[in-house]
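Asks: Okay, sequence plus prediction incoming.
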Amino acid sequence: MEYRDNVNLDQSRVRYGGGGRRGGGIAVGGGIGGVLVLLLALFLGGDLGDLIGGTTTTTDSSQSDVSGADCTGEVNIDENRDCRWGAYEVALTSYWESAFSSGFEPISALQLFSGTTATACGTGTSEMGPFYCPGDTTIYIDEDYMGQLLTQLGTTRSDAAELYIVGHEYGHHISNLTGQMSKANASSNQTGEKSASVRLELQADCYAGVFFANTIKDPDSPIESVTQDDLNRIVDAARAVGDDHIQEQSGGFVNADKWTHGSSQMRQYWVAKGFQSGDPGTCDTFSTNDLGE
């Protein structure tokens, strides 16, 4: 994935270290850690409320130091690698703002942390992997642990894979803005290959694909190009975070009744569908029975 040279990045929504606001809500797990934690809980037992932050917390943030990057002025991201997070957020916000005729609000922050952090959805931990909290409209990422999870799940870390993950979490924000997230969360059908939970996750995958298709057409995007190799890495990341693949990686058998995010095939299908169409309107995973399984 190639970046434009000497870009000016708005860093106002990228935070290094620290915690989010306190409040209510349930964290929406991303394609990696959230699913792995949930599956381990289902296999091994445990309190899901504690694992995914289903209750309000008053616990102070406790984490290792996550230093802020100096990304002021014109930035060459290939030379200042920490600034890529700002590039991800700027590209995503710019596209989604253009896609809405009205009512768009960007995420409050892309929060990088290490260890644990306070969020409006409860205490966020590294082991949860990347997640979106609708209570404070913030995406939370432990970048080191995310790399470990990608490796653990059998894929290669790359900027394209990272941006797919952040794009997926931003997709949850879009579902939150449109009201689809609250409708899905109100459903009693929360597991299974055609559950509301799976449909919500596949919608986020589709939105990530739509974003990639459009940002490379934007001359002002910090993302200049996405190569075929990048696309292969994105598809491979989608495969790696499929429920069936994670169940197999966890030493269990494939049980579609426990799926919360969709199979590898389903996730690849919706990322590709979004990328090929470039149209958010094709991402209505709630009005079809063809989920690509």
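Replies: Alright, I've got the coordinates. Numbers count the residues shown, from 1 in each chain.
Asks: make it CA atoms for all contacts and neighbour counts henceforth
Replies: OK.
Asks: Which residue, neighbours along the chain excluded, lies closest to the residue nearest to the spatial centre of the chain?
Replies: In the chain, the C-alpha nearest the mean C-alpha coordinate belongs to E169, at 2.6 Å (Cα atoms, centre = their mean). Spatially, and ignoring its direct neighbours in sequence, E169 is nearest to Y132 (5.6 Å; Cα to Cα, 6 or more residues apart in numbering).
Asks: Help me confirm that the one you found is found in a strand?
Replies: Yes - counting by DSSP: H, G, I helix; E, B strand; the rest coil, Y132 is located in a strand.
Asks: Okay, it and G29: tell me how far apart.
Replies: Y132 is 7 Å from G29, where distance means Cα to Cα, to the nearest Å.
Asks: do the same with G251
Replies: 21 Å.
Asks: again, but for V90
Replies: 22 Å.
Asks: circling back: I'd guessed the residue nearest to E169 sits against S175; true?
Replies: No - in this structure, Y132 is not within contact of S175 by Cα atoms under 8 Å, at 11.1 Å.
Asks: Between those two, tell me which one has more neighbours.
Replies: Y132 (27 against 21; other Cα atoms under 10 Å).
Asks: let's bring in a second one:
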Amino acid sequence: MSFNDDVQINPGRVSDQRGGGGGRGGLVLGGGGGILALILALVFGPGVLEGGSEDPTSPGTSSQVQASQGAAESAQCTTGTSANSDDGCRLIATVESLDEFWKAELPQNGVRFRQPEVQMYSGRTNTGCGQGTSATGPFYCPTDQTAYVDTTFYKEFTSQFGGSSGPLAQMYIVAHEYGHHIQNLMGDLKQSQFDPQGATSGAVRTELQADCYAGLWAGHAATTKDPESGKSFLKPITEAQIGDALAAAESVGDDHIQSTASGRVNPDAWTHGSSAQRKAWFMQGYNAQSMRSCDTFSARDLNNPGS
């Protein structure tokens, strides 16, 4: 999926802390060590780091971190051309496209839109939910309403987890985390904590809805316009690019992760849904006209979106 060359990008939209190791001090990773970090790297969940309460009315804080050498790198991210050639620029452009899409979509559902903070980092960073590291993988922290992404994860995603590092696969990861912010604004994100495990749990329904929201954005991305240039952010999606996104969703299905790790599948321990479910709900969103089609919490059969 390619950005139109003349699209204008604001490099300041994303806080680039690569090389800076910035963030707020005094916060620790909750829930236990390296095993947790490995799982988190596979699943992109909303509750990846523990600490603090979810308050969608409090402002994000990632913009308060000190400038780093990454800021100089992202200063080049000014057009769609740079977004097509650089992972960091692609992330920034994707976030701006998501901003414009959700700014129009969310008020139609009676909720005031407020964009999340987004931070690129390398190595480690302190957040409102604890300390994130490269091993944690991309995640969203509801406490500071910030999505955190170490772009080196894209390569690890392909080499270690069998995912795709194609452009739309990268955008899917960002759009999924952005989807958790939308759930936070809607008041739905807490469902993952009330019912945290099992094939039909609130956690699984929360993750599948974030996949659906990512698909909803992708389905409208080629018609979502950059307000500066007046042009659509993205060119139409090809079948091959959809395949990249579906490969990414498939690789982080609970059954795939469990089978890869132990050779056995235990649905009672699921927190994100199966590979087939994650692909199906992404496509449910992709083919939908509005976010109402992404109501996983009312779905009677998570294997059949819309049921």
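Replies: Good, I have the coordinates. Computed from a prediction, not measured in an experiment: that's the story for all the values here.
Asks: before we move on, back to that, which one of G251 and G29 of the first structure is surrounded by more residues?
Replies: G29 (24 against 9).
Asks: got a list of what the more buried one touches?
Replies: 35, 52, 128-132 (Cα atoms under 8 Å, 6 or more residues apart in numbering).
Asks: hmm, back to that, quick one, what contacts the equivalent of the residue nearest to E169 of the first structure over in the second structure?
Replies: In the second structure, the residue matched to Y132 of the first structure (TM-score structural alignment) is Y140. Contacts for Y140 of the second structure (Cα under 8 Å, 6+ apart) come out as 45-48, 146-148, 177-178, 180-181.
Asks: In the second structure, what residue corresponds to R239 of the first structure?
Replies: With TM-score structural alignment as the criterion, R239 of the first structure pairs with E250.
Asks: How about its match: what's its closest non-neighbour residue?
Replies: S275 is the one closest to E250 of the second structure (Cα to Cα, 6+ apart), at 4.2 Å.
Asks: Aligned to that neighbour, what sits in the first structure?
Replies: Aligned by TM-score structural alignment, S275 of the second structure pairs with S264 of the first structure.
Asks: where exactly do the helices run in the stretch 151-293 of the first structure?
Replies: Under the criterion DSSP state H, counting those that start in this stretch, the stretch 151-293 of the first structure carries helices at the ranges 159-178, 180-186, 196-215, 228-240, 243-249, 264-277.
Asks: Which of the ones you listed sits closest to S221 of the first structure?
Replies: Closest approach to S221 of the first structure among the helices of the stretch 151-293 of the first structure (Cα to Cα): helix 196-215, 6.1 Å.
Asks: what stretch of the second structure does the closest one fall on?
Replies: Helix 196-215 of the first structure maps onto residues 202-221 of the second structure, going by TM-score structural alignment.
Asks: how far is the matching stretch from where the chain is centred?
Replies: Offset of stretch 202-221 of the second structure from its chain centre (Cα atoms, centre = their mean, to the nearest Å): 9 Å.
Asks: can you check stretch 98-117 of the second structure too?
Replies: Counting by Cα atoms, centre = their mean, stretch 98-117 of the second structure comes out at 15 Å from the chain centroid.
Asks: Please apply the same query to stretch 157-171 of the second structure.
Replies: 13 Å.
Asks: Any figure for the gap between the residue nearest to E169 of the first structure and A118 of the first structure?
Replies: Distance from Y132 of the first structure to A118 of the first structure, by Cα to Cα: 13 Å.
Asks: if we can go back for a sec, surely the match of R239 of the first structure meets A276?
Replies: Yes - counting by Cα under 8 Å, E250 of the second structure touches A276, with 6.7 Å between them.
Asks: which of these two has more neighbours?
Replies: Neighbours per residue (other Cα under 10 Å) separate E250 of the second structure from A276, with E250 holding more: 24 against 18.
Asks: Distance check, that one against G162 of the second structure.
Replies: From E250 of the second structure across to G162 of the second structure, the span is 9 Å (Cα to Cα).
Asks: now swap in T146 of the second structure and tell me
Replies: For T146 of the second structure relative to G162 of the second structure (Cα to Cα), the value is 27 Å.
Asks: Tell me which of the two has more neighbours.
Replies: Between T146 of the second structure and G162, counted using other Cα under 10 Å, the more crowded position is T146 (27 against 14).
Asks: Burial check on the residue nearest to the more buried one when sequence neighbours are not counted, number of neighbours?
Replies: Among residues not flanking T146 of the second structure along the chain, E117 sits closest, at 4.4 Å (Cα to Cα, 6+ apart). Using other Cα under 10 Å, the number of residues around E117 of the second structure comes to 23.
Asks: need the contact list for M128 of the first structure.
Replies: By Cα under 8 Å, 6+ apart, the contact list for M128 of the first structure reads 29, 33-34, 36-37, 51-52.
Asks: What about these, which are in strands?
Replies: Secondary structure from DSSP state E places G29 of the contacts of M128 of the first structure in strands.
Asks: Out of the contacts of M128 of the first structure, which is nearest to M181 of the first structure?
Replies: Nearest member of the contacts of M128 of the first structure to M181 of the first structure, counting by Cα to Cα, is G29, at 12.5 Å.
Asks: Distance of the closest one relative to G171 of the first structure?
Replies: Taking Cα to Cα, one finds G29 of the first structure at 12 Å from G171 of the first structure.
Asks: Could you count how many residues lie near G26 of the second structure?
Replies: Applying other Cα under 10 Å, we find 10 residues neighbouring G26 of the second structure.
Asks: cool, C129 of the second structure as well?
Replies: Other residues lying near C129 of the second structure total 25 when counted by other Cα under 10 Å.
Asks: What residue in the first structure is paired with it?
Replies: Using TM-score structural alignment, C129 of the second structure sits opposite C121 in the first structure.
Asks: L42 of the first structure versus that match, what's the distance?
Replies: Counting by Cα to Cα - C121 of the first structure and L42 of the first structure are separated by 21 Å.
Asks: what does G135 of the first structure give?
Replies: If you go by Cα to Cα, the gap between G135 of the first structure and L42 of the first structure works out to 25 Å.
Asks: Same drill for the two, tell me which one is more crowded.
Replies: G135 (18 against 13).
Asks: The more buried one reaches G24, doesn't it?
Replies: Yes - with contact defined as Cα under 8 Å, G135 of the first structure counts as touching G24 (5.9 Å).
Asks: Which neighbours do those two have in common?
Replies: Common neighbours of G135 of the first structure and G24 (Cα under 8 Å, 6+ apart) are 120-121.
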